[in-house]
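S.K.: coordinates only, no sequence provided:
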């Protein structure tokens, strides 16, 4: 099997992560790399740079906390820049940590573009480097002079059998299945600087049904009809039953192939994705080697799937944004692409859209899920609804309602990590009226709507000294995200909550041992549900029910076909993505073999 690796781990100017943004500037200060609005570019360059030789260390706010950078200089140049400490999300921050320091040294400049998908970590590195260089005696204004960006050149058209847009679980699954038993020329295009999509920051679990190795090991499984009935009962609507039967058909073989190739997941532990389901979830082995609040295994699973796609022969290009589809007489013939240096067309016999959801597109949320317009996202940075946007002119149909989510503190901490995890460890949850609203007994997928429906779309996690993670709440106090008080009366006053109601609620639940803690908890997105209507083979259809020739959609872009209203079970996001990717691949191989 051929191995063709084309990876472009370099910089690209990215949209600002508005939902995750955190402005650490004051007054008129600008982030490193941004030219002040009224400043005329200095004509002096490296000739004017002077440093006091030595090593200098400084820190600045990244995504979740401080990024610490060590800079070494001699009298006239920057010798090295190293990130020596950071707490940002592994697998996301890594791209910025690898690229930004190298670009500072290479260009002897702080006028460096942020890394696509890791904007806040990029800014943190640049700000910390700027502070360190100031300590070294540098005139940083000389280091922040920007050069004019070159226009993208027009590159030659390229030809592939299949082009896949997006390198999340569904896109890479399609690439794996397309290349494992065929010689098809397959190209995966990813607009960010790293692969993985939202799956890279997910919980790291996959369910399987239909007789897979985990079903046999734990004695839990679904028939196709049982799977459909469970999802339709929870979602309250009729779903795409033909597609779901196909998912049931391919699940076991697809899952077992990944396990045989070395996917490190637990296939012997009986962990159900929903307490009322028969979905056994295979969790990443990483999850059992670290504390719960230190993170999840989505990164480890996606690293494996990415490497397997490359091993099987798929080509993956990062920093390559698909801007539109090439359509001729109603048939999709390829895609138009913008890379770092050039724009070009890729002609393809089949196009697979694996672009993910729209949790980071506020206008699309207002359109397709308006009840959730105030909710923040804890998803991949590329979840901007590209697949929906690119197909609007093709008269596509949107199916599904609701959003996928749970609860957390804010966009920086999300729902895991030392800070984010404690948002779900309250003994009780109260709203601003001091009353409970059913959050304690709800399945976590239902808490998105529960919290969203409270006053100001938030509530408080409350606990006393009997809590299982008092240490975590104490750390939250130190981080400034948890409120602590000796009495409930004092805590109610600090929170501006109805005092009498809160006292009564706490008393009814037996919280008697102060000091007490409260953490603000808000609903957060882990994905979107509305998406493109597809056939049982994931072919995209128009409003007349006609297949749009050569166009497929998989993964989160199609979730509305297979579940509805809220996230139904752990393992559903990654499982459905992997299996729909496999379905598309099988159909394409069959079509191109004719």
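M.R.: Everything's here; your move. All of these numbers come straight from a predicted model, not from anything done at the bench.

S.K.: C-alpha only now, for contacts and for neighbours.
M.R.: Fine.

S.K.: what segments of the stretch 401-550 of the chain are strands?
M.R.: 403-408, 428-430, 459-463, 482-485, 516-528, 531-532, 539-541, 547-553 (DSSP state E, counting those that start in this stretch).

S.K.: what separates the fourth one from the chain centre, distance-wise?
M.R.: Looking back up the chat, that one is strand 482-485. Relative to the centre of its chain, strand 482-485 is centred 31 Å away, using C-alpha atoms, centre = their mean, to the nearest Å.

S.K.: now do the residue nearest to residue 55 when sequence neighbours are not counted against residue 82, distance only.
M.R.: Among residues not flanking residue 55 along the chain, residue 72 sits closest, at 4.3 Å (C-alpha to C-alpha, 6 or more residues apart in numbering). Distance check for residue 72 against residue 82: by C-alpha to C-alpha, to the nearest Å, it reads 9 Å.

S.K.: alongside the first one, take a look at this:
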């Protein structure tokens, strides 16, 4: 919701209060009722808009005449869309890929690694798989189901485990992908990155260049890409999805898909109204969204409009350390989006971490165990997601992270041995790939200073002042710091679970003092359209909706239900890899039905 609307609603509430005071003071009951009425109207409008933002989008009836026709319509040009489009075009289909933005790539441009469990050619050459080698689909499905407490779809997970390695090899052989292990250890094959995305000083891993190259590959293969084309609804005759209604450059068009419509336009994570309906138990702990405001849920609502069921309730893909830049109004429809990959790294360290009760909040290291740091940890190391779930579950959805002026030196030299997106980076000026990294992401200090200047991170001369700035009750922080410093002096942590090792016990005694409220840093929703292992969308009676397919994150269910941070590591293929695999699988299912191969 726009700031102006927030201000209006708050102003309306304040106006109502003023009316009450005036009425009591002057005996003017009509004025009080009038003020309450205006505030009530504003709140009702906000409530109605909130409900409308989550409502299914009804389909359009087939037109008498279609404006154009293709074989397969792919909605969305991110990782899932581009993979589906390339594979289908190579198989001989006429493909039209629609993108509502001015540029292709979606959230995938701002994503990171292709997480996986092995089974692909690079992993086989290294003799690595997880949870054990050789690559075992049965073992992987059991492992993931255990992480999801048995709430996932075993058949869907099996299809994912079978198709994922083939997707990676196909991308390298047929789509021009340049996947490389993230590090030289065997386990590095479980964290694939595009060649050139990491150098000794550069590991930000934004995929601007890879997505551009894949888009160029799609166009070279004959895919028609149409930008600034907003799909507004599906076209449905009551039995089959026939195409879409879209607006391109202000002109409404009905586009027929003779074979299939493939929805790969992201999830619902930015749509707070949808999240409140389908992921209500985790919403209170989501601080912000770690991507641009793309996942607004329209494709999911379109699917619901033709009767689609949902899967993946109360599940997201989240990492720890999402900064609470703002609190949300009750009927605010849009989540706060912050692409801040290297500003919050200073926060995501084993500092003093408490909740509003003053209780310590656990920190799980980004290796397979809390400590010591293990460079050969599995790609599904649980630190990032587990810590996110812990932070999201705290009273009020907030964890308070406290540190002092020593942080800069400790973070700069990675004293705590954290990895991946917890390791703060400074890209050297002579780095050969520096141009691949946006200027403001080249030094972690930049994002950190932005948060301090905006007041998201509090900076105070005393602990008492910091306690007040964070809005904590008197004594909560001061007592916690006193206990912490006493434990540091003894070199023995009093944490009830996951205690810090002695080297991490660093007293808070060098002002200025810093504090920040954190919660879930969500990369994608995991609730979306229910699909079969063939990526066909299913209705609420369990039947396939002919002509309609979905890839992640428009599809749901990849992380089961009730999985607040998407354990393990936001899903079998995390977020970027999941999108690539979903597009690959959707294309493959269409091809298999038609008797076509790669």
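M.R.: On my side now, so go ahead. Since the structure is predicted, the reported quantities are computational estimates derived from the model, not experimental observations.

S.K.: now the TM-score, please.
M.R.: Overlay of the two chains. TM-score (TM-score structural alignment, normalised by the length of structure 1): 0.67; 442 aligned residues with a C-alpha RMSD of 3.2 Å.

S.K.: hang on, the earlier thing: JSON lines for the strands of the stretch 401-550 of structure 1, including distance to residue 171 of structure 1?
M.R.: Below are those laid out as JSON lines (distance: least, C-alpha to C-alpha, whole Å):
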{"stretch": "strand 403-408", "distance to residue 171 of structure 1": "20"}
{"stretch": "strand 428-430", "distance to residue 171 of structure 1": "39"}
{"stretch": "strand 459-463", "distance to residue 171 of structure 1": "37"}
{"stretch": "strand 482-485", "distance to residue 171 of structure 1": "40"}
{"stretch": "strand 516-528", "distance to residue 171 of structure 1": "16"}
{"stretch": "strand 531-532", "distance to residue 171 of structure 1": "16"}
{"stretch": "strand 539-541", "distance to residue 171 of structure 1": "14"}
{"stretch": "strand 547-553", "distance to residue 171 of structure 1": "9"}
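
S.K.: out of the ones you listed, nearest to residue 350 of structure 1?
M.R.: With C-alpha to C-alpha, the closest approach to residue 350 of structure 1 among the strands of the stretch 401-550 of structure 1 belongs to strand 547-553: 4.7 Å.

S.K.: list of residues touching stretch 585-594 of structure 1?
M.R.: Around stretch 585-594 of structure 1, the neighbours that count as contacts under C-alpha atoms under 8 Å, 6 or more residues apart in numbering are 174-175, 177-178, 182, 350, 537.

S.K.: the aligned residue in structure 1 for residue 76 of structure 2: how many residues sit nearby?
M.R.: In structure 1, residue 76 of structure 2 lines up with residue 166, judged by TM-score structural alignment. By the criterion of other C-alpha atoms under 10 Å, residue 166 of structure 1 has 31 neighbours.

S.K.: which residues sit in contact with the residue nearest the centre of structure 2?
M.R.: Centroid-nearest residue in structure 2, with C-alpha atoms, centre = their mean: residue 523, separated by 1.1 Å. By C-alpha under 8 Å, 6+ apart, the contact list for residue 523 of structure 2 reads 269, 289-291, 316-319, 575.

S.K.: picking that back up, residue 443 of structure 1: which of the strands of the stretch 401-550 of structure 1 is closest?
M.R.: Using C-alpha to C-alpha, the nearest of the strands of the stretch 401-550 of structure 1 to residue 443 of structure 1 is strand 403-408, at 9.3 Å.

S.K.: how far does that closest one sit from its chain's centre?
M.R.: That offset, for strand 403-408 of structure 1, works out to 13 Å (C-alpha atoms, centre = their mean).

S.K.: what is it packed up against?
M.R.: Judged by 3 or more C-alpha pairs under 8 Å, 6 or more residues apart in numbering; DSSP states H and E, strand 403-408 of structure 1 is in contact with helix 447-452, strand 516-528.
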